[in-house]
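J.: I'll drop the sequence and a predicted model, then ask my questions.
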Amino acid sequence: MMSRQSISLTRPNDEWLKAQVDSEEYTSKSEVVNDLIRRAREVEEIRKKLIAAEESGFSDQMPEEIRDRAKARLKNAAKI
């Protein structure tokens, strides 16, 4: 179930939304807005992970070890 919202847009933002729909990349303004929100949420998650990584300090692992562990995690995630 989707929640309905009413929002006010500036003319340039409304024209941009219309252009996205006119380009047939999206079928409605709502679809554009939902996609923008999804992308903003993804960026927020990446930002949180970067902050956590930065706060975790330095690693005593060699770059090759870090790379190999990351590749192994990606392979395992792809299997799921």
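T.: Looks like it came in fine. Residues are numbered from 1 along each chain as shown.
J.: please count neighbours and contacts with C-alpha atoms only from this point.
T.: Will do.
J.: what is the burial count for Asn34?
T.: Counted with other Cα atoms under 10 Å, residues neighbouring Asn34 total 11.
J.: how about Leu17?
T.: When counting by other Cα under 10 Å, one arrives at 19 neighbours for Leu17.
J.: residue contacts, the residue lying closest to it once chain neighbours are set aside?
T.: Counting by Cα to Cα, 6 or more residues apart in numbering, Lys29 is the residue found nearest to Leu17 once chain neighbours are left out, at 5.9 Å. Applying Cα atoms under 8 Å, 6 or more residues apart in numbering to Lys29 gives the contacts 17-18, 20-21.
J.: before we go on, here's another structure to hold up against the first:
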Amino acid sequence: MDIEFPRYERNEACRRIDLEFVARFSGAIPSREEVRAELALISGADPAAIALDRLSPRAKKGEIRGKGRIYDDPTAMKAAER
């Protein structure tokens, strides 16, 4: 899976990175967990500290567009997310 980041901004007040991404894949559409694991691998973050908002798969194009947040740690995520 290849991932590009049209938007990747640090939000110091919330201790997170706000991002939009486009993931390209071949074969079956990746699950949310597979996307989360790939983002964790790229960013070096704990997968438990990654929140994915929306994933829009486009199977015929072989891509997923998504939005999410990567927190500094799972505690910061639990404090901010409901």
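T.: All right, it came through fine. Just so it is clear, the model here is predicted, and its values are computed rather than measured.
J.: mind checking the TM-score on these two?
T.: With the length set by TM-score structural alignment, normalised by the length of structure 1, the two chains reach a TM-score of 0.21; 24 aligned residues with a Cα RMSD of 3.3 Å.
J.: just the closest of the contacts of Lys29 of structure 1 to Lys71 of structure 1, please.
T.: Set against Lys71 of structure 1, the nearest of those by Cα to Cα is Gln20 (36.4 Å).
J.: test my guess that the closest one contacts Val32.
T.: Yes: between Gln20 of structure 1 and Val32 a contact is recorded at 7.3 Å, counting by Cα atoms under 8 Å.
J.: secondary structure element for Lys67 of structure 2?
T.: strand 63-71 (DSSP states H and E).
J.: my bad, should have said Ala40 of structure 1
T.: Following DSSP H and E, the helix or strand that holds Ala40 of structure 1 is helix 29-55.
J.: can you check Gln20 of structure 1 too?
T.: Gln20 of structure 1 belongs to helix 11-22 when assigned by DSSP H and E.
J.: perfect, that will be all.
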